[in-house]
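Trainee: missing the sequence, but the structure's below:
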């Protein structure tokens, strides 16, 4: 493997370092923990968000509200390095801090900020909040990550490849083009795409990007040759990189079809996402599963349910029962993930809950500028507030995510195919004896094909009618209720624990990156 700099808008390496929103950051964190363990030459580049993503709180009536609280970190090293970046005709200073390897046992990561006294107030706000809803600020963040990150790496490290995780850091390609020409770019740039829907891939007005400094000194005609007009960041990345990958087999097929019209691009290879078992997996669940000690597995799972239920009682005032099947829906609140799908037929949902044999927990963070997602979150909360055995939690950071995965019996995933590029939360749940229940999308396509008895599959992946899929979901929940807490259940849960790490552990993923992407 050649030494590689990995650029990502977010990294979830520890609860205390709040520089992430969700799955993209969780993936990057696992990537860097495993790479450190395997002693691979990888360095990270990201943004030091002064206010993180946001703090998800409740108002006086219990509805979700967005708060922004400044973060401080004394465990980042000031390396006394500042580089200039030009944005909208203004010279802005980008300061780098370094997360050393020994802090959280990861490969080193450089965190960039514009929130320093050398910059005016507007320039300082660029690194205030992850995924800022203002488009101009968002473009400025991409320039800081791409160009600022490139300059920092050139000063601090000697790397062969520049790997952009999603197209946010694409300005790096135009900086390299400006300095060395297209042959250099195509020799040193690597790209991972995560969005399997054309509408979800970022498109910008090309003149706006030019004026903002996205292309540096590269003229608009040249930029248009790579990204079109309007300018599509994913298309440009596919045309300018040496290699590109998607993050599941279904996503690879979807991406190849979606971008088949793009000329002069690289093929999209598959490297299915994975997560780090050494970080996520409970040792007691692992040991009991490996020994096929079903009584021990049941005992440990119910201990972990009690730990989770303390948080539920604290947040929601609901007392859940560790002897009852507990289903969790927890992830980013995005429309295609269908967070309210459980309530599609409210009568059937209520019947399941009122049977006294099923408990449900929701958790997740809508984008702070996505009012529809926030309305959905609050609607679910209002619909279920008076229901016994149903709770809605605020937050989905690392610690709560781990508690939910270790304390749930079923991890429910309801994306609308083929919108889920991979999804990884179910992998870490399965590592903790929480059986994956999912529509036929993302990584579940591979998991259910290899080990169909280790999960519950909703629908057939062909009939995508929502009435059909919701009926299937309720039937799978009934199936889970009838099976729960039998020897057959714990055998299924143990097999899930033992089998999921065979392929969906990060060390396999990292080795594939080393063999398929980070090579000459």
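Mentor: Everything's here; your move. It should be emphasised that the depicted structure is a prediction, and the values quoted were computed from it without experimental measurement. Residues are numbered from 1 along each chain as shown.
Trainee: only C-alpha atoms from now on, for both contacts and neighbour counts.
Mentor: Noted.
Trainee: and whichever helix or strand residue 29 is part of, what's buried?
Mentor: Using DSSP states H and E, residue 29 falls within helix 23-37. Neighbour-count burial for helix 23-37, counted by 16 or more other Cα atoms under 10 Å, picks out 23-36.
Trainee: gap between residue 342 and residue 363?
Mentor: Applying Cα to Cα, to the nearest Å, the value for residue 342 to residue 363 is 13 Å.
Trainee: got the buried residues of helix 23-37 as a markdown table, with distance to residue 451 columns?
Mentor: A markdown table is the format used below for the buried residues of helix 23-37 (distance: Cα to Cα, whole Å):
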| residue | distance to residue 451 |
| --- | --- |
| 23 | 24 |
| 24 | 26 |
| 25 | 28 |
| 26 | 25 |
| 27 | 23 |
| 28 | 26 |
| 29 | 27 |
| 30 | 24 |
| 31 | 25 |
| 32 | 28 |
| 33 | 27 |
| 34 | 25 |
| 35 | 27 |
| 36 | 30 |
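Trainee: correct me if wrong, but residue 323 is in a helix.
Mentor: No: the assignment for residue 323 is coil, going by DSSP: H, G, I helix; E, B strand; the rest coil, so no helix is present there.
Trainee: residues near it, how many?
Mentor: Here the number of neighbours of residue 323 (other Cα atoms under 10 Å) works out to 14.
Trainee: what about it, distance to residue 14?
Mentor: From residue 323 over to residue 14 the distance is 31 Å, taken as Cα to Cα.
Trainee: rewinding a little: which one among the buried residues of helix 23-37 gets closest to residue 472?
Mentor: Closest approach between those and residue 472, by Cα to Cα: residue 23, at 26.1 Å.
Trainee: how far away is the closest residue to residue 345 other than its chain neighbours from residue 41?
Mentor: Counting by Cα to Cα, 6 or more residues apart in numbering, the nearest residue to residue 345 once its immediate chain neighbours are dropped is residue 470, at 7.8 Å. Counting by Cα to Cα, the gap from residue 470 to residue 41 is 46 Å.
Trainee: alright, now check it against this:
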């Protein structure tokens, strides 16, 4: 048998005993396509609503915890059974493929159906439908119960897999299995962030352990630090797509190596170097052990650059010259860079490379200098350093940024790799990010659009079809928007109740958690990683002006903040602390709140429930940003600087934009300029528009003037900024040309 046939399946001993009529529940729970199956969440919730909340919407934990008597009861409920059958029908459509694919690649052997409706990719590129595209990323955000993500990069990668599944793109994801998660955030009474492990229990997730020859728990190995490091793997099913998560926490490994895959972005540079070798080198070797032969390779950020170096090494081992090996790897490789911030690009010394992973790359061939040279940066005076992004760019035929502005910025940053070219001629393009519509648009908004948009609106970027959003009546949209805000406030109160007994020692935390907030005021949301350039504290530059806005008895305003600072980013933690201090200030009357431990569950509540989304990065340091796209899909306009996606997404009537400061302005002058324009927009445009309500005696209080940009926000985001559009762009302009071997 091949290694593929010795996997632990979703129908293994972990499966709870289910009534025969409900035997498909376990299969449904163990395929993450349930997260965008419109029938599945309602189905699982109906089994046991309180338990569904306590398990934080985790169907595997629900089924392993709920009592047998309750399952027997719902198995006899005709309403539940209709929902169950409908959810299984949707799941079958979500995984069905109209042709055979290799087990373990995109699609699964038991889901093949000759009569299945061809997918978008099948119809357009039938010659390449059985050639997998390997998609490498250091983090993936797919569900709250699998905390192997830190923020935007992981959410983007998760949405990429979901959209690829829907479109039938034969994608195979490769990442790392962080058994201790990223971290669990709690704030002390002084607002300082404490970081604790957020452990992952595989038995409460849809993770499937893969096994190698003779049932051993590892599939490949690398050498580093004088030892061999064995690498295991887990599989997650995401509809038609499989995600393989690599793991070194095996008894066969030295204790020092078992922790390499424990936590996302943990440890110092040596630790990161070895993690990235496991991801890149180990990922290539694990795919080979599984019999998966990708036709194209996509590195999502520089963390995965060793995937390319390993492929060069393997070709040289097989007799290819260095130049020929590089050319062959480049021809089939796509690289996406996600940040212009220097701290986001990993750099390792040659000494570190030799000590920790040197044996991996030259245990069979002696070409050390050629391989190390792939990571040299011509602008770095120290020529004994390996730049992961430089190596990735050198080894990729197709390179892109993640917005039009970021493409321009990236061409300027990396033009040194093309000595004879001006910045405008550097071959770095862009694919603007998008978000998975079925994941991020609330069921309430989607249900409303079902009534007013033509059939098929969920699967198209046709601007004429999306233009029908303008026909949605203001009262109907306002009722949905009010319902979503009330749900957000309930979420915040529930989170406060959950944290108060175990984490908070004084009642002052409760006000800061949003328990005093009302559904009536204009509510502004700001949620993202607390990095200094994202300027979460910009609105606090003028305390008196802010106080006047928040405490206006006729037109009050509320602010909700959320997000984590990187555990080693003390400057970011100080920004968070300054924001948190304002939540405890009684002068603000409880109108500023901080929602702790921001993750996917809280993100849904915020992007759906606030009235206005705020994004204030210092231009041009935000490569794209996607939180505003998620908010827009729910009828929440954005007020932001002219950075990332908003530079191209702002249409004049779907939100507000802060104009660029003069190019000669200092950083302090830029902050002052942006703060002034922020307050001016709030005072003169945003707040008056929100409170422009019908007069006394009107049948409803829907602010028609405010709902015009809300509709346009939905229209523009739905037509231009979904993950479906993004993955179609990658498939058409990057994957298929790589599969064809185009120059």
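Mentor: Sure, I can see it. None of the values given here were measured: they were computed from a predicted structure.
Trainee: and residue 470 and residue 41 of the first structure? Which one has more around it.
Mentor: residue 470 (20 against 16).
Trainee: aligned counterpart of the more buried one in the second structure, please.
Mentor: Residue 470 of the first structure maps onto residue 675 of the second structure when the alignment is built from TM-score structural alignment.
Trainee: correct me, but residue 245 of the second structure touches residue 234?
Mentor: Yes: under the criterion of Cα atoms under 8 Å, residue 245 of the second structure makes contact with residue 234 at 5.1 Å.
Trainee: who touches both of the two?
Mentor: When contacts are counted by Cα atoms under 8 Å, 6 or more residues apart in numbering, residue 245 of the second structure and residue 234 have residue 177 as shared neighbours.
Trainee: the two: who's more crowded?
Mentor: Neighbours were counted for residue 245 of the second structure and for residue 234 using other Cα under 10 Å; residue 245 has more, 29 against 22.
Trainee: ok, the aligned residue in the first structure for the more buried one to residue 494 of the first structure distance?
Mentor: By TM-score structural alignment, residue 245 of the second structure lines up with residue 111 in the first structure. Residue 111 of the first structure sits 40 Å away from residue 494 of the first structure, going by Cα to Cα.
Trainee: also residue 143 of the first structure?
Mentor: 47 Å.
Trainee: show me where the stretch 251-400 of the second structure has its strands.
Mentor: 296-300, 333-336, 347-349, 385-387, 398-401 (DSSP state E, counting those that start in this stretch).
Trainee: as CSV, the ones you listed with mean neighbour count and distance to residue 580 of the second structure would be great.
Mentor: Converted to CSV, the strands of the stretch 251-400 of the second structure look like this (neighbours: other Cα atoms under 10 Å; distance: least, Cα to Cα, whole Å):
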stretch, mean neighbour count, distance to residue 580 of the second structure
strand 296-300, 26, 33
strand 333-336, 26, 35
strand 347-349, 18, 33
strand 385-387, 22, 37
strand 398-401, 25, 33
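Trainee: for residue 176 of the second structure, find the nearest of those.
Mentor: Going by Cα to Cα, the one of the strands of the stretch 251-400 of the second structure nearest residue 176 of the second structure is strand 296-300, 13.4 Å.
Trainee: the closest one maps to which residues in the first structure?
Mentor: Aligning strand 296-300 of the second structure against the first structure (TM-score structural alignment) gives residues 161-165.
Trainee: that stretch vs the second structure, mean deviation?
Mentor: If you overlay the two and look at stretch 161-165 of the first structure, the average distance to its match in the second structure is 1.1 Å (mean Cα distance after the TM-score superposition for the first structure).
Trainee: so which residues make contact with that stretch?
Mentor: Counting by Cα under 8 Å, 6+ apart, 2-8, 170, 188-193, 518 sit against stretch 161-165 of the first structure.
Trainee: mind checking the SS state of the aligned residue in the second structure for residue 21 of the first structure?
Mentor: The alignment partner of residue 21 of the first structure in the second structure, by TM-score structural alignment, is residue 150. At residue 150 of the second structure the chain is in coil, as set by three-state DSSP.
Trainee: can you tell me the SS state at the residue nearest to residue 150 of the second structure when sequence neighbours are not counted?
Mentor: Excluding the flanking residues, the one nearest residue 150 of the second structure by Cα to Cα, 6+ apart is residue 182, at 6.1 Å. When classified by three-state DSSP, residue 182 of the second structure comes out as coil.
Trainee: you'd agree residue 182 of the second structure is up against residue 176?
Mentor: No: using Cα under 8 Å, residue 182 of the second structure is not in contact with residue 176, being 11.7 Å away.
Trainee: overlap in contacts, those two.
Mentor: residue 148.
Trainee: so for those two, which sits in the more crowded spot?
Mentor: Using other Cα under 10 Å, the more surrounded residue of residue 182 of the second structure and residue 176 is residue 176, with 30 against 26.
Trainee: OK, contacts around the more buried one?
Mentor: The contact partners of residue 176 of the second structure, by Cα under 8 Å, 6+ apart, come to 138, 139, 148, 244, 245, 246, 247, 261, 279.
Trainee: repeat the analysis, applying 6 Å as the threshold.
Mentor: Shown in contact with residue 176 of the second structure (Cα atoms under 6 Å, 6 or more residues apart in numbering): 245, 246.
Trainee: map residue 578 of the second structure onto the first structure.
Mentor: Checking TM-score structural alignment: residue 578 of the second structure goes with residue 379.
Trainee: could you confirm its match falls within a strand?
Mentor: No: applying three-state DSSP, one finds residue 379 of the first structure to be helix, outside a strand.
Trainee: how close does it sit to residue 372 of the first structure?
Mentor: Residue 379 of the first structure is 10 Å from residue 372 of the first structure, where distance means Cα to Cα.
Trainee: center of the second structure - which residue?
Mentor: Central residue of the second structure (Cα atoms, centre = their mean): residue 155, 0.5 Å from the mean position.
Trainee: shouldn't that one be in contact with residue 141?
Mentor: Yes: with contact defined as Cα atoms under 6 Å, residue 155 of the second structure counts as touching residue 141 (4.6 Å).
Trainee: distance from whichever strand or helix holds residue 326 of the first structure to the second structure after superposition?
Mentor: Element membership for residue 326 of the first structure (DSSP H and E) is strand 325-330. Here the mean offset of strand 325-330 of the first structure against the second structure after fitting is 0.5 Å, by mean Cα distance after the TM-score superposition for the first structure.
Trainee: name the helices or strands packed onto that strand?
Mentor: Helices and strands touching strand 325-330 of the first structure, as assessed by 3 or more Cα pairs under 6 Å, 6 or more residues apart in numbering; DSSP states H and E, comprise strand 358-364, strand 410-413.
Trainee: if anything else comes up later, I'll come back, but that's it for now.
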